[in-house]
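In: here you go, sequence then predicted model.
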Amino acid sequence: MQYLKDDVKNSILQAALSEFKRHGYSNASMRQIANTAGITTGNIYRYFKNKEDLFHELIHPVYEKFVQYIMDIKDDFDHTCTKDTTDPLHYLRKVESTIVELFKESNVELRILLNMSSGSSYEPVKQELIQLAAHILMKVFIPGEDQQDQARIEERNLAHMLAETLVEGTCIILRDHEDGATVRQLVDELLRVYCVGIISKLNI
């Protein structure tokens, strides 16, 4: 009996992963998940309280890894980054490597987390990643201690704009490609273009 219960739960999870991948959290249908799993909709609720609970079961493991890696990078950046403006770009590459490695481990879950979690409790994750990238880029454009100087508003806006477009570009790559090697190549190229442009602007 326990084997049967585990088997049913795994069928629900596989069906849900496929549904979230196709339609995202907001548009995913519990009825369709049940149909794909070969059970009644009511039977899902014997295993999961609601759609959010089911989504959490699938996405939380990769989310925990993602948050831990990103926080480690931020802590390391805040404690070791110098005023050398070439140094912060190293941390953007660490963020990129983290995303690519997580993609290799859990590519469907990471794609859902970053691209298709709107309406769930995980929706802010992409914005948090943008904030980290902007935090790093601030150090590139405003290397001094005082980042509140009104004369620096343009640089802060530029850092945030670049961070947002860089993260969005990475998310598009994750959305459109499933092969890890292709993802790494495209993300590497995206980051290279950004870094070349940043360094050119700074006249380094």
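Out: That came in fine, so what should we check first?
In: C-alpha from now on. contacts and neighbour counts both.
Out: Noted.
In: next structured bit after the top helix by length along the chain?
Out: Longest helix of the chain, by residue count under DSSP state H: helix 51-80. Next along the chain after helix 51-80, taking DSSP states H and E as the criterion, comes helix 87-105.
In: and whatever helix or strand comes next after that following helix, how far from the chain's centre?
Out: Remark: after helix 87-105, the chain's next helix or strand is helix 107-115, criterion DSSP H and E. How far helix 107-115 lies from its chain's middle: 7 Å, per C-alpha atoms, centre = their mean, to the nearest Å.
In: for helix 107-115, packing partners?
Out: Judged by 3 or more C-alpha pairs under 8 Å, 6 or more residues apart in numbering; DSSP states H and E, the packing partners of helix 107-115 are helix 2-27, helix 51-80, helix 87-105, helix 125-141, helix 153-176.
In: adding mean neighbour count, write these out as TSV.
Out: Formatted as TSV, the helices and strands packed on helix 107-115 follow (neighbours: other C-alpha atoms under 10 Å):
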stretch	mean neighbour count
helix 2-27	16
helix 51-80	15
helix 87-105	17
helix 125-141	20
helix 153-176	18
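In: another one to put next to it:
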Amino acid sequence: MAQYLKEDIQESISSAALTVFAQKGYSAATMTEIAEAAGISTGNIYRYFQDKKELFRAVVSDEFARTFTELIRQRVNALDGVDDVRALEVDAPYHLISEELLRFCIENRLRVVVLLGKAQGTNHEPFAEKMVHDLVKMTIAHARSTRPTFDPKETTTFSLDLVYRNFVSAMASILTRFKDEAKIREAVAGLSHYHLAGLKSFFEGASLSSRVRR
């Protein structure tokens, strides 16, 4: 006899899985816990998903990860030639893509939390590490475009790596801690203001050091 799967049950399983993955991480999460969160039997989950890996791929797809990565890339690229974000008009490309990225993170809060620190044991385990690497690389490229004398040292790259690890971790913490959109926006605005001001000061110091060495 054919099995009849119900869309509302599948959605309930997916929602419960995201919640459990975001709370415990993929590796520690169990199908039993997900079933309990969805309000169904564990056996019923396997009518909809073959195993935990398939369930994870259903709720945090490769396409989602690519979209998130592309939005981040666009945000950094929107700063090409910009030395001081505070001088930009409100409708500048940087602000527009920043809003699009923030909206994406708010609407997909738990998926972003999983990608940024709860995906150990999945195909997206390297996501956060790669994001940090890419942000460092793009930030150095931006610094070179706005400060011709800038010549990054090994210590500069190392420091930026620490900066972006902390930034990514802070973003994950904000999205974990707050569900309310207004509170997320307020927290992210504070973090971004601090981060951008710190980077500007950092690169001004690095550029001065480069000139002194010459």
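Out: Okay, I see it. What you see is a predicted model, and the numbers here were worked out from it, not measured in a lab.
In: so what's the residue count around Lys183 of the second structure?
Out: Neighbours of Lys183 of the second structure under the rule other C-alpha atoms under 10 Å: 14.
In: what does Gln68 of the first structure align to in the second structure?
Out: When the second structure is aligned by TM-score structural alignment, Gln68 of the first structure is paired with Glu70.
In: now do its match against Asp161 of the second structure, distance only.
Out: Applying C-alpha to C-alpha, to the nearest Å, the value for Glu70 of the second structure to Asp161 of the second structure is 20 Å.
In: what of Ser27 of the second structure?
Out: In terms of C-alpha to C-alpha, Ser27 of the second structure sits 26 Å off from Asp161 of the second structure.
In: and for Glu33 of the second structure?
Out: Counting by C-alpha to C-alpha - Glu33 of the second structure and Asp161 of the second structure are separated by 36 Å.
In: ditto for Arg75 of the second structure
Out: Counting by C-alpha to C-alpha, the gap from Arg75 of the second structure to Asp161 of the second structure is 18 Å.
In: now swap in Leu79 of the second structure and tell me
Out: Taken as C-alpha to C-alpha, the span from Leu79 of the second structure to Asp161 of the second structure is 19 Å.
In: what of Asp83 of the second structure?
Out: 21 Å.
In: tell me which other helices or strands the top helix by length along the second structure touches.
Out: When the second structure is parsed with DSSP H, its longest helix is helix 181-213. On a contact count with 3+ C-alpha pairs under 8 Å, 6+ apart, helix 181-213 of the second structure meets helix 93-107, helix 154-177.
In: buried set for that helix?
Out: Neighbour counts using 16 or more other C-alpha atoms under 10 Å place Ile184, Arg185, Ala187, Val188, Phe203, Ala206, Ser207 of helix 181-213 of the second structure among the buried residues.
In: and that helix with helix 93-107, angle?
Out: The directions of helix 181-213 of the second structure and helix 93-107 differ by 130 degrees, with axes from the mean of the first three to the mean of the last three C-alpha atoms, to 10 degrees as the criterion.
In: okay, the angle between helix 181-213 of the second structure and helix 154-177?
Out: Using the same axes, to 10 degrees: helix 181-213 of the second structure against helix 154-177 is 180 degrees.
In: now helix 181-213 of the second structure and helix 109-117, what's the angle there?
Out: 30 degrees.
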